[in-house]
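Peer 1: can't give you the sequence, but here's the structure:
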């Protein structure tokens, strides 16, 4: 969440940023935060003043008694009692103001960087780069859901029987391809210096609030109500929360972690062609990159993550493009975000496979994730994450773009992991 310092010292800049993100009632909300902060601070000042008076009077009571000034001592005791009773009320007022302020802060999105373009939605995103291999498919090319059926790779109907729509069953070489991609992505991350983490796939509410999924995305998360736990929508949540309430040392940064997990998203309201086959699932596999860094190095970290994801797509021989997201299409928590999309030749459309984001101090402030700088003062860290990669649409593009009359060709980089070079 935004810090009070950001809001009070750079109010106009914050309002401009929130306008770029199309946050409704920005001025009213920021004014409310400032008013609650003023109330909290003024109450705290009065409380501190009263506590100082209590301490001063308490020190004099004994001396007054020694000097035989019993009436003055009793008067001082009465004043102490009065102040203590008033302090209880002041403390309650201050706590309530702080709680209300925190709750309002949770509803305010992150402020985008200046380099984030203006825009309302996906049509306003800026194409930064295009790359990869062009594909030429047979005239009778099939979409991946037909290929999955033809080669007995994925059973969507069986997934409906066992669970419901959006929970496919991978079979045979389809399951082997999934596992091959997971191992390939993890090995590539390790080669780039990332430490592998195997986190839980359910988290508590504090973890959801720490990375910003709560309260913003509460309706999109699967909630285990009896235990008040949430199925993770991405490994970002448990891995970043490793550093909640932690003070790191300067020399530990940047921290670079990766994790493979199953991910769960309700995707409420999704319908139409976007949900065919693997295009949009409720459960899917993903390898995530997470970095914790110093503010002055986070932009370099972000670029290194972008380079890593681009390298994966190049090794998979897929046509891709990189988009700089506009303010209106960015996530609630991101300050800067780039999406990677692969082209599906059979569907004639682009499929998003990764978002690589810099959150500045927004998540770190929620998490209370700090580090000691060279002057031994504590500062908020910057957090970053990105998919490297999400499997469903990668699988869809691999199946569709590599279909030949003989079968589905496997990219060279994956052959050692799959144990086969063609699906026939």
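Peer 2: Cool, got the structure. Source: prediction; values computed, not measured.
Peer 1: CA only for contacts and neighbour counts going forward, please
Peer 2: Noted.
Peer 1: Residue 5: what's it in contact with?
Peer 2: Residues near residue 5 by Cα atoms under 8 Å, 6 or more residues apart in numbering: none.
Peer 1: helix or strand for it, which one?
Peer 2: Per DSSP states H and E: residue 5 is located in helix 4-9.
Peer 1: can you check residue 357 too?
Peer 2: Using DSSP H and E, residue 357 sits in strand 349-358.
Peer 1: elements contacting that strand?
Peer 2: On a contact count with 3 or more Cα pairs under 8 Å, 6 or more residues apart in numbering; DSSP states H and E, strand 349-358 meets helix 298-315, strand 336-344, strand 382-390, helix 391-401.
Peer 1: Turn those into TSV, columns for distance to residue 267.
Peer 2: Converted to TSV, those look like this (distance: least, Cα to Cα, whole Å):
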stretch	distance to residue 267
helix 298-315	24
strand 336-344	19
strand 382-390	16
helix 391-401	15
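Peer 1: most packed of these?
Peer 2: Neighbour counts (mean count of other Cα atoms under 10 Å) averaged over each of those peak at strand 382-390, with a mean of 27.
Peer 1: Use this one as the comparison:
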């Protein structure tokens, strides 16, 4: 959430930032709403002050045997007591209206984010490795998986409907190996603390990470009004909600391997074959909590941690800086890591790493105490995929396809595979 004080002080910069996001200017309407709220707050405070003063004056008047003045003052206090609740109700209503309006505004893009409308305006920052050079035909992951007999989409559809996959045998083992490898890499080499968080959360948690109120249709809700997590970003980031941390405690770095649940609203007809876009998938998430000065450097560090996973797997990828029109709602700046998929003959996102500034910290009321002046400031938050396990499986299967239809297992995964060196056709 953005700071209304900053908007009041920087209306032109705020509207310019919204324009970069492709949104209409809103500074004037927000400031007008805030003026109304502030006027009501001042009115209520003046009424409370006058009530307190009049109550003291009643005591003085009675002590002076001035019954007429005392009665007049009592009538004034009674009138204030009658009017004050209405003013307080107006204050609560206007505060809620302002907070709701602020909660629906996207984050301010960083100055170095390229301007643009959509993914076509993203800018390549770097790339690693080269595309595999083969003599045999490249295949898509679902063609490979079904031919091997370890990937079942029809069976999943009978059980759960579209956008689900059943992995069996050696491919199920490979998917598990990928997740464990990623967790070990991030905890042992990159300094993240492993967490096993809840998979269902309350309204406050998804509000804190900005999925609510704007993106409720993208989520699944339980019958008891909890939300299935769309990503472990939600519970991991909320680990610091409503706390005041010491600056010396920062940065905090968390990682988790969890199922993720997404309705995929608005994606009808996109990636309907295979397991690229699923209602349920596993992902290793990275979350960092930092002070204001460290978040930019932490963003680079987090992105490098995700890239390192792909380097260890021997996969070719490129890292893109997203333009203003393609960034997520809560992000100040985002890097997308896109892995090469030979079967599709294209790059596809496998990780997205974002720095959010104090956007989420403000929504969660998560703060830290500055060690220099002991003032409290909102924490900065970052999140990234480290990486999407299902998409990593797709990338490994497509990039390590052998001419005979088997899949060679990358060396770094062999310790997790129980002696298997290849994924071969089911007997």
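Peer 2: Looks like it came in fine. Since we're looking at a predicted model, the values are computed, not measured.
Peer 1: So after superposing, what's the score?
Peer 2: The TM-score (TM-score structural alignment, normalised by the length of the first structure) is 0.96; 420 aligned residues with a Cα RMSD of 1.3 Å.
Peer 1: that older thread, list just the one of the helices and strands packed on strand 349-358 of the first structure that sits closest to residue 242 of the first structure.
Peer 2: strand 382-390 (12.1 Å; Cα to Cα).
Peer 1: Against residue 381 of the first structure, how distant is the equivalent of residue 293 of the second structure over in the first structure?
Peer 2: Correspondence of residue 293 of the second structure to the first structure, assessed by TM-score structural alignment: residue 296. Distance, residue 296 of the first structure to residue 381 of the first structure, by Cα to Cα, to the nearest Å: 10 Å.
Peer 1: Tell me which residue of the second structure matches up with residue 40 of the first structure.
Peer 2: Under the alignment (TM-score structural alignment), residue 40 of the first structure maps onto residue 37.
Peer 1: Which neighbouring elements make contact with the next helix or strand after the strand holding residue 357 of the first structure?
Peer 2: Toward the C-terminus, strand 349-358 of the first structure is succeeded by helix 362-367 as the next helix or strand (DSSP H and E). Identification of packing neighbours for helix 362-367 of the first structure by 3+ Cα pairs under 8 Å, 6+ apart yields helix 205-211, strand 382-390.
Peer 1: Which part of the second structure matches helix 362-367 of the first structure?
Peer 2: The alignment of helix 362-367 of the first structure onto the second structure (TM-score structural alignment) covers residues 359-364.
Peer 1: Now do that stretch: everything it contacts.
Peer 2: Stretch 359-364 of the second structure has contacts (Cα under 8 Å, 6+ apart) with 1-2, 107, 205, 207-210, 238, 240-242, 330, 367, 378-381.
Peer 1: for the stretch 101-250 of the second structure, what spans make up the helices?
Peer 2: Ranges of helices in the stretch 101-250 of the second structure, per DSSP state H, counting those that start in this stretch, are 141-148, 153-160, 169-188, 203-208, 233-237.
Peer 1: Superposed on the first structure, what's the mean shift for the first one?
Peer 2: For helix 141-148 of the second structure, the mean deviation from the first structure after alignment is 1.1 Å (mean Cα distance after the TM-score superposition for the first structure).
Peer 1: what angle separates that helix from helix 169-188?
Peer 2: Here helix 141-148 of the second structure runs at an angle of 130 degrees relative to helix 169-188 (axes from the mean of the first three to the mean of the last three Cα atoms, to 10 degrees).
Peer 1: Show me which positions of helix 141-148 of the second structure end up buried.
Peer 2: Neighbour-count burial for helix 141-148 of the second structure flags 141, 142, 144, 145, 148 (criterion: 16 or more other Cα atoms under 10 Å).
Peer 1: Same check on the second one?
Peer 2: By 16+ other Cα under 10 Å, the buried positions in helix 153-160 of the second structure come out as 153, 156.
Peer 1: Which residues are in contact with the residue mapped onto residue 275 of the second structure from the first structure?
Peer 2: By TM-score structural alignment, residue 275 of the second structure lines up with residue 278 in the first structure. By Cα under 8 Å, 6+ apart, the contact set of residue 278 of the first structure is 144, 145, 166, 392, 393, 396.
Peer 1: Ok, residue 175 of the first structure next?
Peer 2: Residue 175 of the first structure neighbours (Cα under 8 Å, 6+ apart): 153, 154.
Peer 1: Of residue 296 and residue 381 of the first structure, which one has the most company?
Peer 2: Using other Cα atoms under 10 Å as the criterion, residue 296 of the first structure and residue 381 rank with residue 381 on top: 28 against 10.
Peer 1: That one -> the second structure?
Peer 2: In the second structure, the residue matched to residue 381 of the first structure (TM-score structural alignment) is residue 379.
Peer 1: Could you measure from the residue lying closest to residue 384 of the second structure once chain neighbours are set aside over to residue 40 of the second structure?
Peer 2: Among residues not flanking residue 384 of the second structure along the chain, residue 353 sits closest, at 3.9 Å (Cα to Cα, 6 or more residues apart in numbering). Residue 353 of the second structure is 42 Å from residue 40 of the second structure, where distance means Cα to Cα.
Peer 1: Comparing these two, which shows the higher neighbour count?
Peer 2: residue 353 (27 against 19).
Peer 1: how near is that one to residue 400 of the second structure?
Peer 2: Using Cα to Cα, residue 353 of the second structure is found at 26 Å from residue 400 of the second structure.
Peer 1: cool, and residue 186 of the second structure?
Peer 2: Residue 186 of the second structure is 24 Å from residue 400 of the second structure, where distance means Cα to Cα.
Peer 1: quick one: which of those two has more around it?
Peer 2: The residue with more neighbours, out of residue 186 of the second structure and residue 400, is residue 186; 26 against 20, by other Cα under 10 Å.
Peer 1: counterpart of the more buried one in the first structure?
Peer 2: Looking across to the first structure (by TM-score structural alignment), residue 186 of the second structure lines up with residue 189.
Peer 1: For its match, which non-adjacent residue is closest in space?
Peer 2: Distance criterion Cα to Cα, 6+ apart; nearest residue to residue 189 of the first structure, sequence neighbours excluded, is residue 258 at 6.9 Å.
Peer 1: One more: residue 228 of the first structure?
Peer 2: Residue 228 of the first structure's closest residue in space is residue 204 (Cα to Cα, 6+ apart), at 6.8 Å.
Peer 1: Can you tell me what that neighbour aligns to in the second structure?
Peer 2: If you follow residue 204 of the first structure across to the second structure using TM-score structural alignment, you land on residue 202.
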